[in-house]
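*Asks:* with the sequence up front, the predicted model follows.
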Amino acid sequence: MTKRPENIIVGISIGDLNGIGSEVILKSLEDTRMLELCTPVIFANVKILSFLKKQLNLNVNLHGIDKVDQILPGKINVLNVWREGVNLEFGKVDENVGSYAVKSFVEATKALKEGTIDVLVTAPINKSNIQSEEFSFPGHTDYLNQELEGNALMLMIQDNLRVGLLTDHVPINEVAKHLTEDLIRKKIQTINQTLVRDFGINKPKIAVLGLNPHSGDNGVIGDEEEKVLKPALKKIFEEGILVFGPYSADGFFGSNQYEKYDAVIATYHDQGLIPFKTLSFGKGVNYTAGLNKIRTSPDHGTGFDIAGKGIADHQSFSEAIYAAIDIFKSRMAYEEMVANPLKIKEKQL
């Protein structure tokens, strides 16, 4: 059933309150046109957000609620996940503040799972101060992978530039041993399905970057391309997925080769994210592909060095909201097409 734009409910987890998360959230929602696109629900506490909006001199009207059935379209809803006050110290790594980031995120994930929100946009957390006996995950993605069906994959997106990773938060000296045919197959299948279902691309073309300089130079500078990557990509291509490579990473982006493909898969974190962030100019979005629900986040961290100063750029967070809405609509259209292929064909005629 098609939803009207203003009824798409965007859940927002607050992130680290000592960082820039609250600022970029409130700045994004300061533009009243956002309420024509969705109904935002911030999982936090209305008193602390009211304090922060005054501190940052932001013009936003907040609507405090205690239950999800009190969500109102046309309002910036703040669901009170906790009641007590929180002592904030901008720029400080604080375990107590980290625990509130976890409370917000866990409650928002629960609402996403239960369908009371349609999509989730997460503000940045500090990975070191969220760890506890109750929450022992490196970050958002690992927890979502446990709670939601599928195989989570980090996909950085900005317009038609999409960069995925074969390995993400893996030390450089361990990347090679993680590159197996099984991993490569799973990641490529996930990205291919995401491009079809979430971005409306019928026959996606996917490029894969090599691990070594010059993509190994036929085994002269490392043999992972010859022994693992090339055989795996050949099999996957023969099975019907349009995957190409491995390409030499050093000139791939500078020569604009990426423009020929619907997605690029890097073998490790910095190989993909350095060129992505260089090209996306602060508008990039981190999308967790491969799950049965939609989650996006901005492409930056907590920004402790500028927290509380009112100078944080909210563009990436705004883009994360827009991307979540667009992907939600695309996925609904895809699911309708799969469920009623004849009806869709009749509409096209």
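*Replies:* Cool, the structure landed.

*Asks:* alpha carbons only for contacts and neighbour counts from here, please
*Replies:* Fine.

*Asks:* now do the SS call for Lys92.
*Replies:* Per DSSP: H, G, I helix; E, B strand; the rest coil, the secondary structure class of Lys92 is coil.

*Asks:* count of neighbours near it?
*Replies:* 15 (other CA atoms under 10 Å).

*Asks:* gap between the residue nearest to it when sequence neighbours are not counted and Arg295?
*Replies:* Counting by CA to CA, 6 or more residues apart in numbering, Asn18 is the residue found nearest to Lys92 once chain neighbours are left out, at 6.2 Å. Distance, Asn18 to Arg295, by CA to CA, to the nearest Å: 22 Å.

*Asks:* re earlier: for Pro124, see how far away the residue nearest to Lys92 is.
*Replies:* Counting by CA to CA, the separation of Asn18 from Pro124 is 11 Å.

*Asks:* quick one: secondary structure of the residue most central in space within the chain?
*Replies:* Closest residue to the average C-alpha location of the chain: Tyr287 at 2.5 Å, with CA atoms, centre = their mean. Secondary structure state of Tyr287, per three-state DSSP, is strand.

*Asks:* contacts only, for it.
*Replies:* With contact set as CA atoms under 8 Å, 6 or more residues apart in numbering, Tyr287 has these partners: Met154, Leu155, Met156, Ile157, Ile294, Arg295, Thr296, Ser297.

*Asks:* one step back: the residue nearest to Lys92 should be in a strand, yeah?
*Replies:* No: counting by three-state DSSP, Asn18 falls outside a strand, being coil.

*Asks:* show me what contacts the residue lying closest to Gly91 once chain neighbours are set aside?
*Replies:* Ranked by CA to CA, 6+ apart and with sequence neighbours excluded, the top spatial neighbour of Gly91 is Phe304, at 4.0 Å. Applying CA under 8 Å, 6+ apart, we find Phe304 in contact with Asn18, Gly19, Ile20, Phe90, Gly91, Lys92.

*Asks:* put this next to the previous one:
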Amino acid sequence: MIKNAENIIVGISIGDLNGIGSEVVLKTFEDPRMLELCTPVIFANVKILSFIKKTFELTSILHGIDRLDQIVLGKINVLNVWRDGIDLNFGVNDETVGKQAIKSFVAATKALKEGLIDVLVTAPINKYNIQSEDFKFPGHTDYLDQELEGNALMLMVQDNLRVGLLTDHIPVNEVAKHLTEALIIQKIETVKKALIQDFSINKPKIAVLGLNPHAGDGGVIGKEDEEIIKPTIKKIFDKGTLVFGPFAADGFFGNNQYEKYDAVIAAYHDQGLIPFKTLSFGKGVNYTAGLSKIRTSPDHGTAYEIAGKNKADFNSFKEAVYLALDIYSSRVRYKEISVSPMKIREKQEEKNNR
């Protein structure tokens, strides 16, 4: 059964407090209508967030709690993950602030694993100041991939535009050697499953972009498209998945080909994210597909250059909350359909006919 709206608990890791994360989080929930859709729990410190709230002249009430069993539905809850004070300097890279960002994120992830929150929305971190002996991950996604069941895949979402990646945070000169048949199959299957269970698309159509210019021009400009990507796509297609490509990346978005597909998988980070961010107009969301739990985040970083200046656009963070709630509802419906008597009988008949 889908919970009543305010009973859906949205955990929020606060990110880098010297960036714009706290600003966009608090501005999102300044609108009281958001509390009719869910109950937020911000993993941080209520005194610090109260100070930041005053800085931006916001009026919402923050409810400080020390344990997750103290959550008040329909209120903005702040779980005190730490109690020591922090000197905030908006726009400054600070290791102490980075440590608190990871404390928030690790605590929120633990709560997500234990089912104490329903979804997780992460505010931006600084990938440099979070590194320590206890946390040696490039970012959120790699840690979540370790802690949660499944295979994490970055899926950028804005309405019906969905862009996934075969490879993400690796140097461009290493992309080609990472493209294997096994990797391509895994990523396509992950995207397909996400489209079905998380976006309620029964027969998804997926496009895959080529690695090289003009998708290799038949092997003239690089062999990877012709020798690895193309035959792998055919193998997957022959098994019933509607996957097509590889397409030349340069014209794929410019001539609106992407509109014919439910998702597009790019070969590497910038090949997918540059056109996505150009088309999403600041409302894009980063969704970590392929995991047992739901995590979303805005599609921007800490934005130190405007931090503390009351200039941050909170639309991407608000969209991240909306998407997390939508996917939560889609997964509940998917599970209900999967265990319906008709589905159980169909699976049994299919098994008997083998």
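*Replies:* On my side now, so go ahead. As the structure is a computational prediction, the values presented were derived from the model and not from experiment.

*Asks:* which one of Asn18 and Arg295 of the first structure has more residues nearby?
*Replies:* Per other CA under 10 Å, whichever of Asn18 of the first structure and Arg295 has more neighbours is Arg295, with 29 against 25.

*Asks:* pretty sure that one contacts Val285?
*Replies:* No: using CA atoms under 8 Å, Arg295 of the first structure is not in contact with Val285; the gap is 10.3 Å.

*Asks:* mind listing the helices for the second structure?
*Replies:* 21-28, 46-55, 95-113, 140-147, 175-178, 181-197, 224, 230-238, 249-252, 269-280, 315-338, 341-352 (DSSP state H).

*Asks:* winner for burial among these?
*Replies:* helix 21-28 (a mean of 24; mean count of other CA atoms under 10 Å).

*Asks:* count of neighbours near the residue lying closest to Tyr287 of the first structure once chain neighbours are set aside?
*Replies:* With CA to CA, 6+ apart as the criterion, Tyr287 of the first structure has its nearest non-adjacent residue at 4.4 Å, and that residue is Thr296. Thr296 of the first structure is flanked by 29 other residues according to other CA under 10 Å.

*Asks:* now for Thr296 of the first structure: what does it line up with in the second structure?
*Replies:* Aligning on TM-score structural alignment places Thr296 of the first structure opposite Thr296 in the second structure.

*Asks:* what's the answer for Ile20 of the first structure, then?
*Replies:* Match for Ile20 of the first structure (TM-score structural alignment): Ile20.

*Asks:* from Gly245 of the second structure, how far off is that match?
*Replies:* 39 Å.

*Asks:* settle it for me: which of the two has more neighbours?
*Replies:* Neighbours per residue (other CA under 10 Å) separate Ile20 of the second structure from Gly245, with Ile20 holding more: 31 against 19.

*Asks:* pretty sure the more buried one contacts Asp313?
*Replies:* No: if you go by CA under 8 Å, Ile20 of the second structure and Asp313 don't touch, sitting 9.1 Å apart.

*Asks:* tell me the buried residues in the lengthiest strand in the first structure?
*Replies:* What stands out as the longest strand in the first structure, according to DSSP state E, is strand 150-158. Buried residues in strand 150-158 of the first structure, defined by neighbour count with 16 or more other CA atoms under 10 Å: Asn151, Ala152, Leu153, Met154, Leu155, Met156, Ile157, Gln158.

*Asks:* so which of the residues you listed comes closest to Glu133 of the first structure?
*Replies:* Within the buried residues of strand 150-158 of the first structure, the smallest distance to Glu133 of the first structure is 23.0 Å, found for Ala152 (CA to CA).

*Asks:* surely that closest one and Leu291 touch.
*Replies:* Yes: when contacts are counted by CA under 8 Å, Ala152 of the first structure is listed as touching Leu291 (5.8 Å).

*Asks:* now do the shared contacts for these two.
*Replies:* Asn145.

*Asks:* contacting residues for the match of Ile20 of the first structure?
*Replies:* Contacts of Ile20 of the second structure (CA under 8 Å, 6+ apart): Pro124, Thr302, Ala303, Tyr304, Ile306, Ala307, Gly308, Ala312.

*Asks:* would you list those residues in CSV and tack on distance to Ile229 of the second structure?
*Replies:* Shown next, in CSV, are the contacts of Ile20 of the second structure (distance: CA to CA, whole Å):
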residue, distance to Ile229 of the second structure
Pro124, 33
Thr302, 35
Ala303, 36
Tyr304, 39
Ile306, 41
Ala307, 42
Gly308, 46
Ala312, 40
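
*Asks:* which of those sit farthest apart?
*Replies:* Pro124 and Gly308 (14.7 Å).

*Asks:* between those two, which has more neighbouring residues?
*Replies:* Pro124 (26 against 21).

*Asks:* return the residues in contact with the more buried one.
*Replies:* Counted by CA under 8 Å, 6+ apart, Pro124 of the second structure has contacts Ile14, Gly15, Asp16, Gly19, Ile20, Gly21, Ser297, Pro298, His300, Gly301, Thr302.

*Asks:* burial count for Gly219 of the first structure?
*Replies:* Should you count by other CA under 10 Å, Gly219 of the first structure turns out to have 14 residues around it.

*Asks:* quick one: the residue nearest to it when sequence neighbours are not counted from Ile76 of the first structure, how far?
*Replies:* Residue nearest to Gly219 of the first structure in three dimensions, not counting chain neighbours: Glu226, with 6.4 Å by CA to CA, 6+ apart. According to CA to CA, Glu226 of the first structure stands 54 Å off from Ile76 of the first structure.

*Asks:* compare these two (neighbour count), which wins?
*Replies:* Neighbours of Glu226 of the first structure and Ile76, each counted by other CA under 10 Å, are more numerous for Ile76; the result is 24 against 17.

*Asks:* ok, the residue nearest to Lys92 of the first structure touching Glu95?
*Replies:* No: using CA under 8 Å, Asn18 of the first structure is not in contact with Glu95, being 10.8 Å away.

*Asks:* to which residue of the second structure is Gly64 of the first structure aligned?
*Replies:* Aligning on TM-score structural alignment places Gly64 of the first structure opposite Gly64 in the second structure.

*Asks:* contact partners for its match?
*Replies:* Asn45, Val46, Asn77, Val78, Leu79, Asn80.

*Asks:* OK, contacts around Val163 of the first structure?
*Replies:* Counting by CA under 8 Å, 6+ apart, Val163 of the first structure touches Leu155, Met156, Ile157, Ala263, Val264, Ile265, Ala266, Gly272, Leu273, Phe276.
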